[in-house]
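**Student:** Build the 3D model from these lines:
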Amino acid sequence: MGTPELALQVEPARWLGAPAPGGLALPPARAGRGTLYAPRGVYLDDRVVVVADSGNHRVLLWYGWPKADHQPADVVLGHTEFEAEGPGLLHLPTAVALVEGRLLVADAWHHRILVWDDLPEGSGQPPDRVIGQPDLRSTVPNAGGSPGPAGFYWPYGFTYVHGWFYVADTGNRRVLGWRGVPEGLRPADLVLGQPDAYSGAENRGRGVGADTFRWPHALVGDEMTLYVADAGNHRVLGFTPPPEQDRPADLVLGQEDFDRDFELPHVPQGPQRLRFPYGVALCRDYLAVADTANNRVLLFPGPPRRGVYLPAAHVIGQANFAESGENRWRAVGWDTLCWPYGVWGYQDLLAVADSGNNRVMIWRLRRS
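**Tutor:** From the prediction side, this is the model:
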């Protein structure tokens, strides 16, 4: 899988969630220690694997590297029991990550980000603090008002980049940024994608451009570039260096220019086109993009920093760049995908929240 000149092997390494019964039938999703329902976020490092089990409104944790496929989780957050389901503490959790030793969870439909000061050791452990609401009891959009410099409306994604904490404030069509991880309703130091902190119009109310968002959903970055998956405009934007004030992007993937939001459904996609890219991750020297509606993950080498309409070098989940079917229109297999959302890179491992298949797949990227 991939181009011979880059000599990259991409192999599935671990399957979390229940096994598939065969054919196009999906793995079972009923809440339990070893099942997932439409997961949208994933994080892993040497200590833990964390999964936003979005459809069950909970977060599952596996301590250490899972020793076997379909291994039961060790801890559940959002409920006190593994068999419980439905909204409670969490309502559609999405992005998850450890940031400076703290576990952060984007509790998207409660319009907040929850913070555990240490890695939770027991099921049902409550969070220690909240971002985007005045207290842990509050769950209304924009902290009960209109768009402002501190509240959220569907915060689906976040990332911590070179001392800056960025949040994809999706419903307000913007990215907010703070110097350091904030708490409560601390005003943002940066509003990216809107003319001020009190605006929330799609594409700034004037049409798609290099400084607009329609549906910013996920973020990732390093000391050189911040990447934003602008899913509603079918593209990924890159800001080099990471922004400290509102400005146009330097990179666009998925579109031929910054002022386009073209969608090309149900035809061969090729290595450059994106449809609803909901996730981005850095893994080795690649930018991984969850090209969700095309049921694939694309790997862009470099990673790219500037330019337009650059091609991917590798595809995961499809046999080639032309195909885009759910599970290749055949069966739920080890190397297929169905609506992948969140992605996370760690060393040579790329974790994919394979939402439509009710599972998380961890892939290994090897140089041959």
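**Student:** going forward, measure contacts between C-alpha atoms and count neighbours the same way
**Tutor:** Will do.
**Student:** any idea how far Pro340 lies from Ala25?
**Tutor:** Separation of Pro340 from Ala25 (CA to CA, to the nearest Å): 17 Å.
**Student:** Neighbour count for these two, which is higher?
**Tutor:** Pro340 (33 against 11; other CA atoms under 10 Å).
**Student:** this one next, for a side-by-side:
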Amino acid sequence: MFIPKLPFSNLGADIILGTREEFAVPLAPSAVSMFAPRGACLTSESGPLWVADTGHHRLLGWRNLPTQDGQPADWVIGQPDFFHEGQNAKGTPRNTTLSVPTGICVCGGGLAVADAWNHRVLIWKEIPQDSNVPADIVLGQNNFTDNRPNRNEQEAYAKTLNWCYGVFYHQGKLFVADTGNRRVLVWNELPSENGQPADLVLGQPDMFSRNENGGGTASASSMRWCHDITFWQENLVVTDAGNNRVMIWEGMPTENNTPCRVVLGQKSFDFVELNQGVYFPNASSLSMPYGVDAFGDWLIVADTANSRLLGWNNFTSSGVDADGLMGQKDFKSKSENGDFGLPKRNSVNWCYGINICGDIAVISDSGNNRILLWRLLYV
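**Tutor:** Sure thing, here's the model as predicted:
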């Protein structure tokens, strides 16, 4: 049976960062090792590369695009050096500390990071090019020392965050997946002040609500656990991992709670079961998809709990089959590393993120404690 491939080089990842380990056990921090990285961002095709080394509560930075496996990082943010770890460097939050960093993206000429367990987004006005460069702006909190979810309020607000996981910047707008509040917040311009409120909300009827699926059943406008954001052919795309689906809007929404147009992973807006209610996946199902990005006509989704990447390049309706697959031998398989074996250059294990810069895909292969740099092919 012919299984269509995604536009990845058949040789596997060009570069693998991180130490080679059989299982996702905690690894001692160093300039090489990572523990369950959830996000990464190649800021240009030549670098720098910044990785959210989530389990070590830090960012690792490479000055240039790495050229060899296991290349050590040049910089660290969040810890005093490469050999320490701990939430907020085992102290109080500051403008150089992190607690479970996840999403990361280029925003304007700088960098934005979802600092999930500090319930905030950190923004650097310029891309850091040294260790422990302090962030310039914080969203979700009034200052750099507070870190309570929703600023310790019962309700959400336009200026608060709760377990924010993903960040994305597009045509001057900043998008944040405010996962714990089951919503996506949008700033119409890059924020310039600490705690600046968002301008638009998706997934909730207003800025104060935070119920799963808007307090009802899943719909075209509700979310459960949103995680990543991108644009595909100028259409907004959000991964809704808790509902085991990807939501796609037609264009850019301009009103609060705008419903999406189609979903991938489910046949209808009100169905939410992982793998559409059965154990094994198929060509149209998803299980906790976290990451998403676009490459040309391709929309590529990190189907995290199925340890695979799926790609679509032609669809107009919900629940259609994927056009490409990577990480498994066929659409019905879901084993870690394709065979429950050791990591390979072309395998993934609970891949949480994908970031594409030019023709380079940066895959956060979290279950293997590594980052894959994989050349994509224009076809």
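**Student:** Leaving aside the residues adjacent along the chain, what's closest to Ala156 of the second structure?
**Tutor:** Phe208 (4.6 Å; CA to CA, 6 or more residues apart in numbering).
**Student:** Identify the residues contacting Asp117 of the first structure.
**Tutor:** 101-103, 127-128 (CA atoms under 8 Å, 6 or more residues apart in numbering).
**Student:** Isn't Phe262 of the first structure up against His234?
**Tutor:** Yes - under the criterion of CA atoms under 8 Å, Phe262 of the first structure makes contact with His234 at 7.1 Å.
**Student:** quick one: which of the contacts of Asp117 of the first structure has the most company?
**Tutor:** Neighbour max across these (other CA under 10 Å) = Pro127, 20 neighbours.
**Student:** So what's the residue count around Ala68 of the first structure?
**Tutor:** So Ala68 of the first structure, with other CA under 10 Å, has 11 neighbours.
**Student:** Against Tyr309 of the first structure, how distant is the nearest residue to it once chain neighbours are set aside?
**Tutor:** Nearest residue to Ala68 of the first structure, sequence neighbours excluded (CA to CA, 6+ apart): Arg14, at 7.2 Å. Note on Arg14 of the first structure: its distance to Tyr309 of the first structure, by CA to CA, is 32 Å.
**Student:** To which residue of the second structure is Thr159 of the first structure aligned?
**Tutor:** In the second structure, the residue paired with Thr159 of the first structure is Phe168, using TM-score structural alignment.
**Student:** check which helix or strand covers that match.
**Tutor:** Using DSSP states H and E, the element containing Phe168 of the second structure is strand 166-170.
**Student:** how big's the offset between that strand and the first structure?
**Tutor:** Strand 166-170 of the second structure, aligned to the first structure and superposed, deviates on average by 1.3 Å (mean CA distance after the TM-score superposition for the first structure).
**Student:** right, and the helix or strand after that strand?
**Tutor:** Criterion used, DSSP H and E; the element after strand 166-170 of the second structure is strand 173-178.
**Student:** which other residues reach that following strand?
**Tutor:** With CA under 8 Å, 6+ apart as the criterion, strand 173-178 of the second structure contacts 107, 114, 161-169, 183-190, 226-229.
**Student:** rerun that using 6 Å as the cut-off
**Tutor:** 161, 164-168, 184-190, 226-227 (CA atoms under 6 Å, 6 or more residues apart in numbering).
**Student:** Thanks a lot, catch you later.
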